[in-house]
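K.L.:
predicted coordinates and the sequence they were generated for:
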Amino acid sequence: MNLVLIIIIGGILGWLASMVMRTDAQQGIFLNIVVGIVGALLAGFLLNPLIGGGNITAGDFSISALFVSFLGALVLLAIVNLFRRGSVR
């Protein structure tokens, strides 16, 4: 059940991050899920020691964990845009 929640919330966070970074037209639902989950993992390794809070991949679905995972998805999309276009946008 926890894996299903991670996929659903990862998809929503990836979709929101792609809306903010204006890459939603280029991505489908599968890529949104991947961006959300990988962004949450990135946030767990890089942002959690700096900001604190939980991580959705560890099963913590609090507001702080969702925010940190959302920031991780934004950072991931910014890195992808930097390599793809040469600018963060």
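P.N.:
In hand now; what should we look at? All values reported here derive from a predicted model rather than from experimental measurement.

K.L.:
all contacts plus neighbour counts: C-alpha atoms, from now on.
P.N.:
OK.

K.L.:
which residue ranges of this protein form helices?
P.N.:
2-20, 29-42, 48-51, 63-85 (DSSP state H).

K.L.:
buried sites along the first one?
P.N.:
Just to be clear, that refers to helix 2-20. 6-7, 9-18 (16 or more other C-alpha atoms under 10 Å).

K.L.:
over to the last one?
P.N.:
Neighbour counts using 16+ other C-alpha under 10 Å place 64-78, 81 of helix 63-85 among the buried residues.

K.L.:
contacting residues for the spatially most central residue of the chain?
P.N.:
Nearest to the mean C-alpha position of the chain, counting by C-alpha atoms, centre = their mean, stands residue 73 at 2.5 Å. By C-alpha atoms under 8 Å, 6 or more residues apart in numbering, the contact list for residue 73 reads 13-14, 17, 35-40, 42-43.

K.L.:
okay, those residues in JSON lines with distance to residue 60 next?
P.N.:
Formatted as JSON lines, those follow (distance: C-alpha to C-alpha, whole Å):
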{"residue": "13", "distance to residue 60": "14"}
{"residue": "14", "distance to residue 60": "17"}
{"residue": "17", "distance to residue 60": "19"}
{"residue": "35", "distance to residue 60": "18"}
{"residue": "36", "distance to residue 60": "15"}
{"residue": "37", "distance to residue 60": "13"}
{"residue": "38", "distance to residue 60": "16"}
{"residue": "39", "distance to residue 60": "15"}
{"residue": "40", "distance to residue 60": "11"}
{"residue": "42", "distance to residue 60": "15"}
{"residue": "43", "distance to residue 60": "13"}
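
K.L.:
let's bring in a second model and compare:
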Amino acid sequence: MGIISWIVLGLIAGAIAKFIMPGNDPGGFFVTIIIGIVGAVIGGFIATQLGLGGLDGFSWHSLIVAILGSLVLLVGYRMIKRA
């Protein structure tokens, strides 16, 4: 999948990550969406490098990778901002 696809998927993943991990995040909903985009791109890159299947086109696999990347980045962001 191209970088634009990961960005669009990141918008969705960021919203889902905010739904899964609700809370009063520093920066609010829009920062969570940006974290979703960055998390999706990072998750897609790592999954591709690890050989976890071809991430060509939209699939449940790519959505899960994007959500997991977003959640990991959201947890890290919360830990840094609250410290």
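P.N.:
Thanks, I have it. In this text, all values refer to a predicted model and were calculated from it rather than measured experimentally.

K.L.:
TM between them?
P.N.:
Overlay of the two chains. TM-score (TM-score structural alignment, normalised by the length of structure 2): 0.69; 78 aligned residues with a C-alpha RMSD of 2.7 Å.

K.L.:
which one among the buried residues of helix 63-85 of structure 1 gets closest to residue 28 of structure 1?
P.N.:
For residue 28 of structure 1, the nearest member of the buried residues of helix 63-85 of structure 1 is residue 77. The distance, counting by C-alpha to C-alpha, is 14.0 Å.

K.L.:
just give me the match in structure 2 for that closest one.
P.N.:
Using TM-score structural alignment, the equivalent of residue 77 of structure 1 in structure 2 is residue 74.

K.L.:
max pairwise distance over the buried residues of helix 63-85 of structure 1: which two?
P.N.:
For the buried residues of helix 63-85 of structure 1, and using C-alpha to C-alpha, no pair is farther apart than 64 and 81, which are 25.6 Å apart.

K.L.:
returning to what we had before: ok, the contacts of residue 73 of structure 1 in structure 2: which stay?
P.N.:
For those, the subset whose aligned partners also touch in structure 2 (both residues aligned by TM-score structural alignment, their matches' C-alpha atoms under 8 Å) is 13-14, 17, 35-40, 43.

K.L.:
and the residues you listed, which are buried?
P.N.:
Counted by 16+ other C-alpha under 10 Å, those give 13-14, 17, 35-40, 43 as buried.

K.L.:
make TSV from those and add distance to residue 27 of structure 1 to it.
P.N.:
TSV is the format used below for these (distance: C-alpha to C-alpha, whole Å):
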residue	distance to residue 27 of structure 1
13	13
14	10
17	11
35	10
36	12
37	15
38	15
39	15
40	18
43	21
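
K.L.:
what about the closest residue to residue 2 of structure 1 other than its chain neighbours, distance to residue 18 of structure 1?
P.N.:
Spatial nearest neighbour of residue 2 of structure 1, chain neighbours left out: residue 59 (6.8 Å); criterion: C-alpha to C-alpha, 6 or more residues apart in numbering. Distance, residue 59 of structure 1 to residue 18 of structure 1, using C-alpha to C-alpha, to the nearest Å: 23 Å.
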